[in-house]
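Participant: Prediction below, plus the sequence it came from.
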Amino acid sequence: MRIVHSLLLTSKYFVLSFILISLISSCETSKAPDDSRTFNEELNIWHPKDFELKKLYSPSEEGMGSWVSMAVDPKGRLIVSDQYGALYRIEIGENDQMSVEKLDINLGHAQGLLWAFNSLYVVVNSHEGVEGNGSGLYRVTDSDGDGELDHVNLLKPLQGSGEHGPHSIVLSPDQKYLYLVAGNHTELPEFDKSLVPMIWAEDNLFSQMKDPNGHAAHIRAPGGWIARTDSSGAEWELYSVGFRNPYDMAFNDDQELFVFDSDMEWDMGMPWYRPIRLCHVIGGGEFGWRTGSGKWPAYYPDNLPGVVNIGQGSPTGVVPTRDLAFPAKYKDGLLLFDWSFGTMYFVNLSKSGSSYTGEKEEFLSGIPLPLTDGVAGKDGALYFLTGGRRLQSGLYKLSYTGQESIAKEANDNISNDAFEIRKKIETTLNKNEIDIDELWSYLSHEDRFVRYAARIALEHQPVNNWKSKLFTETDPLRKIYVALALVRNVTEPGDTKEKTYALLSEINATELSESQQIDLIRVYDLMSIRWGDVSGELKQDVIAQMQPALSANSKDLNQELCALLAKLDAAPAIENGLKLLEDSTYAYSEDEYISSEVANRSEQYGGDIQELAKNRPEERNISIAWSLSNIKSHWTANQRQRYFQWFARAFRKSGGRSYKGYIENIRQNALRNVPDEERQYLDGISAESFPENIDQKTIEQPKGPGRNWKVEEVVALADAKLTEARDYERGENMYQAVLCQTCHAMNTEGGSIGPDLTNLGTRFSVLDIAEAIITPEKVISDQYSNLKFTLVDNKIIIGRLFDETDSTYTVSVNPFSRNALTVIDKKEVSKKENATSSPMPPALINRLNEEELLDLMAYLISGGNKEHELFQ
């Protein structure tokens, strides 16, 4: 099967792979995901009980291509588009009899269709299009009243095509605006006005790492966008930005806009990875997409979070359920289509403050089922398409046949104060005269969306109208959010920079909530990015203000604090960061990855997701490692060794296709900041080949929590508890997990670049063993020491002498890889001496908890003898 698969693979997405997936997975479809759904054996699709599912048409079999978008005209007819071809009109009669005709207009390649204002609006996504009608928004009308569309008018040309080009178009509930969404490879056209302050930037504290595989490396802020216009396309307004590649959007009953944004699956396992998610879009909204490592966390105050994370997939259609003749429980939500995993989700929306929360449930799924678009028909049924990328395409109809009421239930949660405040603020955007004092009061509102809207409204006003008000403010929250607006809008701060730093440094950070502390850190970040670093007493004030929060048990706060302190070149950032790196026991987010069952539906990257779930990377620690890689001073040799040994653990984790490339980029960035005389050695112990003779994936890793073990702590622990019977299997496992076997032999098994440990317990005390592990540089045997070669160009090479001839030295620069050999011409060597650092990294046991450490010590003392008294 794998051989056949490789022969068929001609592009990333291909038709026959879905057939193969269907064959491979057919046995799995007999298992019900839950008892609320039923299986249609003919169509190989799961759907809710008491629903009828029909396949109405197969356009691919009729030579009509692969359909990806659809709309409904006033007569209830469907209008659809082939992704790479023409537009078609479908009339569905009694008993679902089909009549399909090709529209006689020179338009096609549409990824957005809408009937409104007695016209068909078409979003073309194609460089060439049909008869040269390439990417853009078109309006098609019936010019002579004969009932046929015949006049094509280009309203807005767009620069962008392909998978991340222009996509869907929808009508606002008040029927005033057309909203158009485009992916991040679509250039921003000229706009008449903008609800988004047009002052965006990358705004990353450290330089962005571009995707190691090159995807979107040239794309800059603001990424994907949403704009709106009137029926004639006369005036255009930028509405929201910061998306990756949203394909479709919809309004709910509250006339609020939602968009389904995509992920970058190659980033899985990285701290900046964002799952596909449903976003509540407000006027002026920024959602933080940036290329590569630059994506903003959802908790940054200068962008907005998603309503609900879906997991992984390729978002396509979004269908509001209000017009579907479905049971009442489905009336207040949206159906979301995922192309990659053939899954349709229902998200039930509930108001929460001025925004929403959402609960997702799997609604419909199949293998293969590349969902593209859907609409509510005049009969209340759901009509949906499959296809895209030249796959076999289908038109389906899902109707409710049960006895439950389809009337919408009464909803008492019609409105609330926060919701009305946020809506009121949005109406002030782009207005010249507003009440600054009233707006000011909302900047410390408890609701995040209200605070965000108030800040955006403030940024629409001239800075001189509100700047001075900041420096008389006493409320800490208003200080934070007004300072955020100020730093975004003032390009030449002058003395405002020092005044703002001084103002913020007066805030007692311990009195702020965790999220408020993060907001304060983000303002400091932006001040450094846009206004330049602070120095002197103000710098020390900021460090003193924020450093105590590093002890908080918070993944998000710790990684943001570590980054800020690294940027400020604060020495405590190193030790605090290392303690975090040596702790791999923090809790993971539960909603970022789909289940194994859903992952099985896609061969595209379902396997990566399942492997990641079994061998998950330390996302927070990757962020910490990236921050520490940018610190050039204050390091001790011990700290550098502890830092670089972390990379070996990181390389052994699983992630997306770019995971190891990113880890290597972080490592290389760190190596650029180490002294020349240490670089060769640190390079060797941190390379991906470390270690090569043990498959760490088969070894159970320490559960921790670990600590920065000291010699006296180990001795005291052994004296108190080593008399108890220990666990041999766990001791053996810890011996392998902390890499002892990589370099040392025991009972003839293991490495040979360190001393044999078989008789360790008969020759050394617990104190000796603890010192050898924790401070290996204290005593270095000549037999196992490294040599330091200083070359005539002052380059330093450190390693173990592997071979020597009359003219060369052959040096093993990586003690964990026999293949990492460097040949040195003796003529190039100005000095050769013993290295002062140990080949053995320190702190290897810092991931272990007390019980794990005791079992390891027992295993070492016993020489790997299961019958030793310590295990009885």
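Facilitator: Yep, it's here.
Participant: CA atoms for contacts and neighbours, from now on please.
Facilitator: Will do.
Participant: can I assume Tyr643 sits in a helix?
Facilitator: Yes - counting by DSSP: H, G, I helix; E, B strand; the rest coil, Tyr643 falls inside a helix.
Participant: show me what contacts the closest residue to it other than its chain neighbours?
Facilitator: Once flanking residues are discounted, Tyr643 sits nearest to Leu578: 6.5 Å by Cα to Cα, 6 or more residues apart in numbering. Shown in contact with Leu578 (Cα atoms under 8 Å, 6 or more residues apart in numbering): 639, 642-643.
Participant: Repeat the analysis, applying 10 Å as the threshold.
Facilitator: The contact partners of Leu578, taken as Cα atoms under 10 Å, 6 or more residues apart in numbering, are 621, 624-625, 628, 639-640, 642-643, 646, 708.
Participant: That one: which element?
Facilitator: helix 572-581 (DSSP states H and E).
Participant: buried stuff in that helix?
Facilitator: Using 16 or more other Cα atoms under 10 Å as the test for burial, helix 572-581 gives 573-581.
Participant: now, among those, which is nearest to Lys408?
Facilitator: Leu580 (50.7 Å; Cα to Cα).
Participant: tell me the SS of the closest residue to that closest one other than its chain neighbours?
Facilitator: Closest residue in space to Leu580, ignoring its immediate chain neighbours: Asn621 at 6.8 Å, by Cα to Cα, 6+ apart. Secondary structure state of Asn621, per three-state DSSP, is helix.
Participant: Distance-wise, check Glu361 relative to Met268.
Facilitator: In this view, Glu361 and Met268 are 23 Å apart by Cα to Cα, to the nearest Å.
Participant: and these two? which has more neighbours close in?
Facilitator: Neighbours per residue (other Cα atoms under 10 Å) separate Glu361 from Met268, with Met268 holding more: 27 against 13.
Participant: this is the other structure I want to compare:
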Amino acid sequence: MPFFQQRRSRGGPALVFMMVVGFAVQAVPSLAADDSDRVFTQKPEVAPSQLRGQAKEPAKLNPEPGKLAQGPAPTWIWGAKLDTRYFLRKEFSGDAKAAWLKATCDNRMALFLNGKRLAQSQEWEAPVELDVRDLLRPGLNELVAQVDNEGGSAGFALKLVMTMPDGSTRYVVSDASWTAADRRSAKTGAAVQTFGTMGVAPWNDVFSKPTGLASTTRDVFELLPGFQVERIFTVPRETLGSWVSITVDNKGRLIASDQGDKGLCRITPAPLGSDQPTKVERLDVKITGAHGLLYAFDSLYLSVNGGPGSGLYRARDTDGDDQFDEVVKLADLPGAGEHGPHGLRLSHDGKSILVVCGNHTKLPAIVHEGGVPHDWSEDHLLPRQWDANGHARGILAPGGYIAKTDPDGKSFEIISSGYRNAYDFDLNNEGELFAYDSDMEWDIGMPWYRPTRVVHATDGSEFGWRSGTGKWPTSYLDSLPPMLNIGPGSPVGVTFGYGTKFPAKYQKALYILDWTFGTIRALHLEPDGASYQAKSEEFVSRTPLPLTDATIGSDGAFYFTIGGRGTHSELFRVTYVGNEPTDRADATDPRFAELRALRRSLEQYHHRAADPAKAVAFALPYLGHADRFIRFAARIALEHQDVALWEKQVLAEPSPEALMTGLVGLARTGNKSLQPDMIKALNRLDFTALDEAKQLDLLRTWSLVFLRMGAPDPELASRLAKQFDRDFPAKSERLNRALADMLVYLKSPTIAAKLIALMKQERGAETTESADLLSRNPGYGGTIARMQANRPDAQKIHYAFALRNLREGWTLDERKFYFQWLETARKWSGGASYLGFINNIDKDAFENASEAERLAVEAAGARKPFQIKDLPKPKGPGQHWDLQAVLSLSPERLSGRNFAQGQKMFSAARCVVCHRFGGEGGATGPDLTQAAGRFSLKDLTEAIVEPSKVVSDQYRATVIATSSGKVHTGRVVNESDKAITLVVDPEDPTKVVEIPKTDVDEQAPSKVSLMPDKLLDPLNQNEVLDLLAYLLSRGEANDPMFRK
């Protein structure tokens, strides 16, 4: 181990861990370029690091950082154009005995003092603080900030406090005296523009604002004992871009791709332990934007987003000059951006290429049956809401997927599905596949939030991602659970440690990279039945560290890149310099080998078998196996075969688990004529007698029988509701969620009262994310930290989400509490879509209440009534519109109308104040959305211009004369033994009068409608016609009346 011996002669591994206080004074990497900026060289340097978990000794601060709060306030500055990179420069006298600096930038900065790199930052919310006394020199000093913006506001702020030899304090702050240049080498610069001093919006006072997060030393790696990190190459962004994928070619060199338009690079890393430089060549190949790279079959395969078009490409060297002169698009993978096609791997047998695709990627043009059966669906028992901010709206199953294709990309097979946006995956020594899937951070705080997760992606697997609120619970037996939930973050590269010169434990580990929190985790896998379990250990972290990809070099080092989204990019490598043996480890683990072998035997039938009867005979006995992964594989094998070969055996299954697993398969692939027999079979199972896992399976099985085969008739629904009601509420939250959904679906008459009672209870204990982890990304982490301080009650939100669908079975008090509870929920903190989801739940629930309940709820102040601040004005000129005048307009003129204008007139004529239409509007009058189904044109016109001619008893006002001589007119919204409550203003349901019955002298229905007349009079002819067409359209903009 010559490198290890050389490192020891320099002071041993202690050097790796003793560079904490001086972390800010890294030298600027020596980067050389030649051959017209096509070849670059750079010598490796050991990066500052400390032992993970090592107590951080406070630096000896002189002057104290507290003095930063004194003296002049820094000014936010930038160059002339907000979208341009600048080098901001300031010269000052530095004859000081102590100095402390604080700086921040929206969005990115690299800070230099007298040519030495101090730090870099990508989070303006987390200013950099540094002791810079050792870099000051007598006489003239120079501060340079390389600043970049990612759109929107831009600003840089800095404050330097120095203690002078005589004890006085001197300050240097960012202000109008700084200059800005577009090149670092520029001798002079232009004047900067200023945006106000610290405290001005939009940044406010980030220098003094507490983050609420644990402090984290910036730009210092935290490592495990014996490991070190070297900076191999600093990527010049203007020339080589920002690297997001990396692989090893057939000669042991690395190949990296820019996310944007800067193409590919080939890297020959400096030999371990040498003083030689790393060589980086910019390849002359017409391809870029690869999120996945793989060298196989004497070719470079690329999974490309954007650039030349989303798809799978192959680059080859056809003339032997060591350059890729041929680039061919093998297959379209329709998808783009960061949710398109991503990582690539060679299959375990070396015959196929595997690719993982995000949920915005459509299926390839040619997909053969095999792996995942093509019978996927959304399968939601209750209606789904799309994301409140519109993300992934309309995207349906199968969601993200992993596909297998031949070396020429001619045909594909989907081997795993139900992902949100897994960026990468890898295979272990047995060919088992593991993927790292992303979360939807906007969902944080909601019951459907799923953290980032690592899954064991067996053949045919389904992991239940569905858009919006539709993510499947992990208990669904038609899906598989994650191997390990990680938490919030942004999954990127994945690789096993095979081939590293690490201790055995770390050679066998699965490494997963998190872009957001700058953390590489080592997952230590252990066989667990036919699958695996894992324990996570933080391997490498730093703030900031926007990780993108990793690979194992031919030299046994662990290489990883940072960058992405146009950010500063670098290449690092991890080596082991400790004392433990690094001999090649045997990754074989014989534990549970027979179960994994059995599962893989079943997976051999995940296609239409040459002998279907043989496949069915092999799979059927394992439908009730104790291992969930084996049951799943057996069902998928059956779903690929003719249903007629196995339906009778499933229906006769005596084992509850086998019966439910088999019935799920029949629901997904069988004919609807099987439903009566399936219901009879399910009726044999006693829900109460089952354990919780089987109860969840039974609820899901019933759900799929209804969703795929047809809804239950009223008699069955009533019987099942009574059966499940006996066991609700249950002891566990996940079973209560499943029962709540089922009982709402079955229209249980008791479920409203039971769920409201649960919503009134105190919340249970909840887990929180590590403050240390969150501090690594103060922007994203700060959002989560604030949420944890005001955490939503996800369990109760689930109950509210289910109840929004229930139309009947409520008391008025229950309705009132429900909407009051939603108002409380609005005060909690969640992800970006949290408040939108709460508002949409409220909207659905209000829509599903009766019109009388809507008015009563608003009158009681339990829900804010519909309000529109500024009603639009009609163009006019108006006229007096009586029934004859409106009907005299030719009916033919109700064609070619303007939907948007009709919608506007619904507000201009004040209809919207009292009436709902298409889910919007007041609640004091009837909902007019379905008016076309109840009224002819004549009847509708008469109701508008002569509102008192015919008044429905449901909406008729009541006149009450009191013994004190007062007369009140309004709609009765509540009547008890003691009092009558009237809404007296149809335009404001909160204006109510409560009259004691002892004070009622006379009560009679009003002969006059609460609806005023002459509402059409301000409108001209076209406006009246557009309004009538709108009212008759049921809110459908594509109604024939609006065709031009």
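Facilitator: The structure has been received and is ready for your questions. Fair warning: this is a prediction, and the values are worked out from it, not measured in the lab.
Participant: The residue nearest to Tyr643 of structure 1 pairs with which position in structure 2?
Facilitator: Matched by TM-score structural alignment, Leu578 of structure 1 corresponds to Ile756 in structure 2.
Participant: Tell me the spacing between that match and Gly564 of structure 2.
Facilitator: From Ile756 of structure 2 across to Gly564 of structure 2, the span is 47 Å (Cα to Cα).
Participant: again with Ser121 of structure 2
Facilitator: 14 Å.
Participant: who has more neighbours, those two?
Facilitator: Ser121 (24 against 21).
Participant: Can you tell me the closest non-neighbouring residue to the aligned partner of the more buried one in structure 1?
Facilitator: Residue correspondence to structure 1 (TM-score structural alignment): Ser121 of structure 2 is matched to Ile19. Distance criterion Cα to Cα, 6+ apart; nearest residue to Ile19 of structure 1, sequence neighbours excluded, is Pro368 at 7.1 Å.
Participant: what helix or strand is that neighbour on?
Facilitator: In the assignment (DSSP H and E), Pro368 of structure 1 maps to no helix and no strand.
Participant: counterpart of it in structure 2?
Facilitator: That one, Pro368 of structure 1, aligns with Pro544 by TM-score structural alignment.
Participant: could you point out which element follows the helix or strand hosting Thr551 of structure 2?
Facilitator: Element membership for Thr551 of structure 2, per DSSP H and E: strand 547-552. Counting by DSSP H and E, the next helix or strand C-terminal to strand 547-552 of structure 2 is strand 558-562.
Participant: same for the helix or strand following that next one, what does it pack against?
Facilitator: For strand 558-562 of structure 2, the following helix or strand on the C-terminal side (DSSP H and E) is strand 569-576. Here strand 569-576 of structure 2 touches helix 2-9, strand 45-46, strand 227-235, helix 237-240, strand 243-248, strand 547-552, strand 558-562, going by 3 or more Cα pairs under 10 Å, 6 or more residues apart in numbering; DSSP states H and E.
Participant: Superposed on structure 1, what's the mean shift for strand 569-576 of structure 2?
Facilitator: Once fitted to structure 1, strand 569-576 of structure 2 is off its aligned match by 0.8 Å on average (mean Cα distance after the TM-score superposition for structure 1).
Participant: equivalent range in structure 1 for that strand?
Facilitator: Under TM-score structural alignment, the match for strand 569-576 of structure 2 is residues 393-400.
Participant: chain center to the matching stretch, what's the gap?
Facilitator: How far stretch 393-400 of structure 1 lies from its chain's middle: 33 Å, per Cα atoms, centre = their mean, to the nearest Å.
Participant: For the aligned partner of Asp793 of structure 2 in structure 1, which residues are in contact?
Facilitator: Asp793 of structure 2 maps onto Glu618 in structure 1, with residues paired by TM-score structural alignment. Remark: with contacts taken as Cα under 10 Å, 6+ apart, Glu618 of structure 1 is in contact with 269-271, 581, 583-588, 624, 649-650, 653.
Participant: From the residues you listed, list just the buried residues.
Facilitator: 269-271, 581, 583-584, 586, 624, 649-650, 653.
Participant: Specify which member of the residues you listed is nearest to Ser444 of structure 1.
Facilitator: Once Cα to Cα is applied, the member of the buried ones among the contacts of Glu618 of structure 1 that ends up nearest Ser444 of structure 1 is Pro271, at 29.0 Å.
Participant: separation between that closest one and Pro675 of structure 1?
Facilitator: 28 Å.
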